[in-house]
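>>> what's the 3D shape of this:
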Amino acid sequence: MSLLSHTPLILASTSPYRRRLLERLELAFTCAAPETDETPRPGEAPDALACRLGDAKALAVAALHPESVVLGSDQVAALPSMILGKPGSFSVAQQQLRLCSGQSVEFYTAVSLAQRDTVIAQRCVRTTVRFRSLANAEIIDYVRRDEPLDCAGSFRWEGLGICLFKSLESDDPTALEGLPLIATCDMLRSVGLYPLKTTI
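I've put the predicted structure just below:
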């Protein structure tokens, strides 16, 4: 499917992280808040949850703006035994990081493009973060200084959160921040909204 280059682009998100990342592509876009229920379904796998919510966000905004192409994204962090949501409080953030200490956490970042009532492209990027064994004092100090209360997994990797890692592995480095730009560029190129000039 190919769209005209002047088709309006909307980011279905109020996340400042996703907005800043998309701004790096130097595309004109607006932001709109998607009204979606983010409750996981019973037994839903974390990658399936991320993909479903990315689709739902894009479709919710696309239904209100049928002339636009809408980009929706969602990220789910998971230990083998549980999904880690946004902590929302200092105590929960500290608790999550204690669970992550010495463990590998999988982050699934989904991105979807929709127009009207159809998802026209979708990708899901996995990032594996291996945490060092963390002392309680550094967990408390980190949460106090970086305040990652709106971040799945309770850290900002673009800030002091990088200090907590042993290693990370991903095919798309910005996925961990909330929007996989390599996948996004590929999807935009497929619908005629690629930010760079090309020749045939």
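>>> can we go C-alpha only for contacts and neighbour counts from here?
Will do.
>>> could you point out the longest helix of this structure?
helix 46-62 (DSSP state H).
>>> one more, for comparison:
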Amino acid sequence: MPNVTEHADRPVVLGSTSRYRRELLERLQLPFTVQAPEVDETPVPGEAPLALARRLALAKARAVAAHLPGAVVIGSDQVADLGGEPLGKPGTHENAVAQLRRMSGRAVVFQTALAVVCAETGFEQVDVAPVHVRFRELDGDEIEAYLRKERPYDCAGSAKSEGLGIALLEAIDSDDPTALIGLPLIRTCRMLRAAGVRVIR
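Okay, here's the model as predicted:
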């Protein structure tokens, strides 16, 4: 790992178009900008959910860092792991219904990957914060009512836990509580410090 000057005065960039990740990063009260990464998110055939999330988080951070080499870039991706099968953002109501029906009464691991990259210093770290979630048995009326109210079509696995989606669940187990929303802030702080960013100023 290259040596990094502590508290380096480098801009922080969130390589994501997700409003959920932006809102989470704002909790740290750090100045940052947002840059959309240009990354093909198509899974590789046979790619495991954890490997997919990890690969995409790193690809997003690298893509933005290539254009902003002096910045410390954060990339993240989340994939729902249902028995080894990756579930991404549903995109449509029909897909969301199908996802929730399949997850009803089952355990799902939300693999939330985080990468921090600074091209200029050669700094690069990537990690995954798994969140183990158990869904209640859901009936069709509940699923339809939830989707009408929450419209979580941009959330992996259709489960917006920071909103009404919490009512779909039996239990959540994680060592990084914000990971389920989309950005594991404990790991984010750790990696930013390692990259030379002073988080608490």
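>>> TM-score for these two?
Here the TM-score for the pair of chains, by TM-score structural alignment, normalised by the length of the first structure, is 0.95; 197 aligned residues with a Cα RMSD of 1.3 Å.
>>> thinking again about what came up before, so the longest helix of the first structure aligns onto which residues of the second structure?
Aligned using TM-score structural alignment, helix 46-62 of the first structure spans residues 49-65 in the second structure.
>>> stretch 159-177 of the first structure now?
Counting by TM-score structural alignment, stretch 159-177 of the first structure sits on residues 163-181 of the second structure.
>>> state the distance from the residue of the second structure most remote from its centre to Val117 of the second structure.
Distance from the C-alpha centroid of the second structure, by Cα atoms, centre = their mean, peaks at Asp141 (28.9 Å). Taking Cα to Cα, to the nearest Å as the measure, Asp141 of the second structure and Val117 of the second structure are separated by 45 Å.
>>> repeat that for Gln111 of the second structure.
Where Val117 of the second structure is concerned, Gln111 of the second structure sits at a distance of 20 Å (Cα to Cα).
>>> just Gly91 of the second structure next, same as before
29 Å.
>>> in terms of neighbours, single out the busier of those two.
Val117 (31 against 15; other Cα atoms under 10 Å).
>>> the more buried one pairs with which position in the first structure?
Aligning on TM-score structural alignment places Val117 of the second structure opposite Ala114 in the first structure.
>>> is its match in a helix, a strand, or coil?
strand (DSSP: H, G, I helix; E, B strand; the rest coil).
>>> ok, it touching Ala58?
Yes: counting by Cα atoms under 8 Å, Ala58 is a contact partner of Ala114 of the first structure at 5.6 Å.
>>> overlap in contacts of those two?
Common neighbours of Ala114 of the first structure and Ala58, using Cα atoms under 8 Å, 6 or more residues apart in numbering, are Val70, Leu71, Gly72.
>>> which SSE is immediately downstream of the host helix or strand of the first one?
Just to be clear, that refers to Val70 of the first structure. In this assignment (DSSP states H and E), Val70 of the first structure forms part of strand 69-79. For strand 69-79 of the first structure, the following helix or strand on the C-terminal side (DSSP H and E) is strand 82-84.
>>> burial count for Gly102 of the first structure?
Around Gly102 of the first structure there are 16 residues (other Cα under 10 Å).
>>> any idea what it aligns with in the second structure?
Gly102 of the first structure maps onto Gly105 in the second structure, by TM-score structural alignment.
>>> OK, contacts around its match?
Arg134, Phe135, Arg136, Glu137, Leu138.
>>> could you dump those residues to TSV with secondary structure?
Formatted as TSV, the contacts of Gly105 of the second structure follow (three-state DSSP):
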residue	secondary structure
Arg134	strand
Phe135	strand
Arg136	coil
Glu137	coil
Leu138	coil
